[in-house]
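Engineer: pasting the structure only:
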């Protein structure tokens, strides 16, 4: 997964890392000094219905510098990594055509890996198989996957509804493990552009405190109303937007199933756990030579990193 920087290729900046690590602030700083356009790579921030709970950039920030692929899909739409990558490729091309710098920013590792390095060319899944798998509980699917594809089962968390279902439907429909398909990636842009990445991995204690404070801020900023609006639509609870952190917790509270205190505790715990998984993924799943920033971001460090990225891009 080596990314080659070449003067013959147009530049793309990448700012990645776990939730609450400061990615958006750095992206804004870089866009402001490098004629940049911020392109979202966060699976929750694609949904228009989740401005607050996905911690989307503010209306003011979106008005200050151009933003793409934020809030452009409806909660009823299940946006896959392949869907997003196709949209991102188009957005990057438009930004290059305008003579500006695309700045990919987000914490969804699967999105970033799919865009840069491609996706497995898995054939269309048999609709009957998909219906059967999607109609079963995650417990049933994980038990079946453990028998039919134990290698993939060992790689996945037993509660990972989406990935377990995907692995099970692939092995049943194609007779090959998704791990085998993933060895034949297609469609990545890493050999078409010069990538200038920075991975944010701040101190864990600092990140945990930020995660807890962020959810409290979301509640004050209108997260409850956001979830109530979703609840009135009676959407499929397995949709990605309906499983975004904060949505099931607030929905359970509004339904009277749990107290407000339990709701907050569960959402904060889920946020910390998600950040921990992201932290591990970004430490190990992207090329080891890519720079990783281990300090927490303050205004001075944000400016220094942004200036260094701009200089790298301008001298490529």
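Structural biologist: Received it, and whenever you're ready, just let me know what you need. Bear in mind that the values here come from a model prediction, so they are computed numbers and not experimental data.
Engineer: make it CA atoms for all contacts and neighbour counts henceforth
Structural biologist: Will do.
Engineer: Can you give me the neighbour number for residue 169?
Structural biologist: 26 (other CA atoms under 10 Å).
Engineer: you'd agree it is in a helix?
Structural biologist: Yes. Per DSSP: H, G, I helix; E, B strand; the rest coil, residue 169 lies within a helix segment.
Engineer: from what I can see it touches residue 130, true?
Structural biologist: Yes. With contact defined as CA atoms under 8 Å, residue 169 and residue 130 form a contacting pair (5.9 Å).
Engineer: Can you name the next helix or strand after the strand or helix carrying residue 262?
Structural biologist: Per DSSP states H and E: residue 262 is located in helix 260-284. Using DSSP H and E, the helix or strand that follows helix 260-284 in sequence is strand 292-293.
Engineer: also this one, for the comparison:
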């Protein structure tokens, strides 16, 4: 009988506000683990309150990885994440620790666990979002956006070619790299040589998740989220940027809405409503992606804690 000698890792996956961070911290402290963030907002410095970045005390209690890697005006791709996170995992195991992957960015998980093909695969949620955006702004406006971020592709794609505009923007928004860049330098990251316990934390009752999202957003407002965004707006690199809201960092939920509110586009009440709605939409997209992870086990973190603990015991060596 062949023994699986691959090192172990735990992946705590789930929509935003589902309790991943708290469980990752608890298990890391109990098991001598270290946390590897799988979150596309947490890689950016300065995105702290609005991105629910682990606090200083939490980072002091448990070693964290993949936080604060870039300034918000700098690009960071899923391929870079996979490479950087793989090194972090190897370092944790070399020190005798247990890596605990925690986050909700599906593309980052896919890149790390399964590797990337030449470019991201089609994403139904992202395509639906682009369709909705085109319905509001028109495909010509989206083609103009493509012209700004990838003039090479825009020159090849007619302003009325909705399908190709959608694909080019889909690739950029999913990966942070233009479709032209992907075609110039194909990337093929090997599958992760770890044995991974994949657990999805998701309340069975969607209303519970919505309540948690609303409560967390209000807590962020009380903790100074708008002051955080004011600080970002004052940074010269963002203040002088011609289109800051096109930057991947500022497409993080809440930040775009806060930026537009501070621009005077709508009042504080509408800002809160828009921020909560955008976060709920993010959670919906995350759940859609997670349903495609057929080898992941789903648990309601509020009512199935015993099941989570049982899955952990069965996975870890005795």
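Structural biologist: That came through, no problem. These numbers come from a predicted model, not from an experiment.
Engineer: Any idea what the TM-score comes out to?
Structural biologist: After superposition, the two chains reach a TM-score (TM-score structural alignment, normalised by the length of the first structure) of 0.78; 282 aligned residues with a CA RMSD of 3.2 Å.
Engineer: Report all helices and strands that the helix holding residue 262 of the first structure contacts.
Structural biologist: helix 109-117, helix 204-220, helix 247-254 (3 or more CA pairs under 8 Å, 6 or more residues apart in numbering; DSSP states H and E).
Engineer: what stretch of the second structure does the first one fall on?
Structural biologist: Equivalent residues of helix 109-117 of the first structure are located at 106-114 in the second structure, counting by TM-score structural alignment.
Engineer: likewise the longest one?
Structural biologist: Per TM-score structural alignment, the counterpart of helix 204-220 of the first structure in the second structure is residues 206-222.
Engineer: Buried residues, the matching stretch. List them.
Structural biologist: 209, 210, 212, 213, 214, 216, 217, 220 (16 or more other CA atoms under 10 Å).
Engineer: buried ones in the helix or strand hosting residue 131 of the first structure?
Structural biologist: In this structure, residue 131 of the first structure sits in helix 127-134 according to DSSP H and E. Residues of helix 127-134 of the first structure classed as buried by neighbour count (16+ other CA under 10 Å): 130, 133, 134.
Engineer: before we move on, what about stretch 181-188 of the second structure?
Structural biologist: residue 182.
Engineer: circling back: can you lay out the buried residues of helix 127-134 of the first structure as JSON lines showing distance to residue 247 of the first structure?
Structural biologist: Listed next are the buried residues of helix 127-134 of the first structure as JSON lines, based on distance: CA to CA, whole Å:
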{"residue": "130", "distance to residue 247 of the first structure": "25"}
{"residue": "133", "distance to residue 247 of the first structure": "24"}
{"residue": "134", "distance to residue 247 of the first structure": "21"}
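Engineer: what number of residues lie near residue 169 of the second structure?
Structural biologist: With other CA under 10 Å as criterion, residue 169 of the second structure counts 24.
Engineer: Show me where the stretch 101-250 of the second structure has its helices.
Structural biologist: Assigned by DSSP state H, counting those that start in this stretch, the stretch 101-250 of the second structure shows helices spanning 106-114, 124-137, 139-149, 151-156, 162-175, 179-184, 206-222, 225-234, 236-239.
Engineer: Could you list every helix and strand that the third one packs against?
Structural biologist: Using 3+ CA pairs under 8 Å, 6+ apart, the elements in contact with helix 139-149 of the second structure are helix 151-156, helix 162-175.
Engineer: repeat that for 10 Å
Structural biologist: Where contact means 3 or more CA pairs under 10 Å, 6 or more residues apart in numbering; DSSP states H and E, helix 139-149 of the second structure is packed against helix 124-137, helix 151-156, helix 162-175.
Engineer: deepest of these, which one?
Structural biologist: Stretch with highest mean neighbour count among those: helix 162-175 (a mean of 20; mean count of other CA atoms under 10 Å).
Engineer: residue nearest the centroid of the first structure?
Structural biologist: residue 108 (2.1 Å; CA atoms, centre = their mean).
Engineer: give the contact list for it.
Structural biologist: Applying CA atoms under 10 Å, 6 or more residues apart in numbering, we find residue 108 of the first structure in contact with 16-19, 40-44, 81, 278, 281-282.
Engineer: Apply 6 Å and report the result again.
Structural biologist: By CA atoms under 6 Å, 6 or more residues apart in numbering, the residues touching residue 108 of the first structure are residue 42.
Engineer: can you check residue 293 of the first structure too?
Structural biologist: 200, 201.
Engineer: Distance of it relative to residue 219 of the first structure?
Structural biologist: 30 Å (CA to CA, to the nearest Å).
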